[in-house]
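Colleague: quick one: sequence plus predicted model below, questions after.
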Amino acid sequence: MGTMNISMPDSMKTFVDEQVSQRGYGTSSEYVRDLIRKDQDRTALRQLLLAGAASPPGATADAAHFQRLRQRVALRSGGRSAR
């Protein structure tokens, strides 16, 4: 695992220390890693949303579409009724 040292104003360090204490993190490193993971997740989600927005329209999800899905589920579940 790599190491990174960062500088921040005292007010930010105080905030980080409070978050570590209040949210149950063991160290400030755990808190920062969690923030980075959440930012990575947001970035990945944004990329997926942008890719979806740029893609051509798909099939219409009308009542018939959902009925076909229910039938597929019913077939896979051994013929039990899927509403």
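Modeller: Right, received. Where do you want to start?
Colleague: C-alpha only now, for contacts and for neighbours.
Modeller: Fine.
Colleague: neighbours of Gly2, how many?
Modeller: For Gly2, the neighbour count with other CA atoms under 10 Å is 3.
Colleague: oh, that last question was meant for Tyr31, not what I typed.
Modeller: Using other CA under 10 Å, Tyr31 has 19 neighbouring residues.
Colleague: again, but for Ala74
Modeller: Count around Ala74 with other CA under 10 Å applied: 15.
Colleague: from Ala82, how far out is it?
Modeller: Distance, Ala74 to Ala82, using CA to CA, to the nearest Å: 5 Å.
Colleague: likewise for Asp34?
Modeller: Distance from Asp34 to Ala82, by CA to CA: 40 Å.
Colleague: one more structure, for comparison:
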Amino acid sequence: MATMNISLPDPMKAWVEDQAKDGRYSNSSDYVRDLIRRDQIKAEKIANMQRLIDEGRASGISDRTPRQIFEEAKAEFERRKGAA
């Protein structure tokens, strides 16, 4: 595992150390690793949402009415709910 040194203002350093002291994390490094993992997951979710938005925009304008789209989505939901 690689080592990285970071500088934090005193209040932030105290916060990180307090998170480790409460027992959820074994040390400050575990807390920082968890923050990074959470940020990675968040970035992946944002990238996925952006991909879906881009696909939707690239698909063009539908000739279906909003009601038709809603009914199709509702039917798909019911189908998936029944399959679960």
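Modeller: Everything's here; your move. Everything numeric in this text was worked out from a predicted model, so none of it was measured.
Colleague: can you pull the TM-score for these?
Modeller: Once superposed, chain against chain, the TM-score is 0.70 (TM-score structural alignment, normalised by the length of the first structure); 70 aligned residues with a CA RMSD of 2.2 Å.
Colleague: tell me the centre residue of the first structure?
Modeller: Asp41 (5.0 Å; CA atoms, centre = their mean).
Colleague: that residue in helix, strand or coil?
Modeller: Under DSSP: H, G, I helix; E, B strand; the rest coil, Asp41 of the first structure falls in the helix class.
Colleague: and the helices in the second structure?
Modeller: Applying DSSP state H to the second structure gives helices spanning 10-21, 28-58, 66-83.
Colleague: of all the ones you listed, which lies closest to Thr3 of the second structure?
Modeller: helix 28-58 (9.9 Å; CA to CA).
Colleague: now do the buried residues in the closest one.
Modeller: Ser28, Tyr31 (16 or more other CA atoms under 10 Å).
Colleague: what about it, distance to the chain center?
Modeller: 5 Å (CA atoms, centre = their mean, to the nearest Å).
Colleague: what's the angle from that helix to helix 10-21?
Modeller: Angle, helix 28-58 of the second structure to helix 10-21, by axes from the mean of the first three to the mean of the last three CA atoms, to 10 degrees: 100 degrees.
Colleague: can you name every helix or strand that helix 28-58 of the second structure contacts?
Modeller: helix 10-21 (3 or more CA pairs under 8 Å, 6 or more residues apart in numbering; DSSP states H and E).
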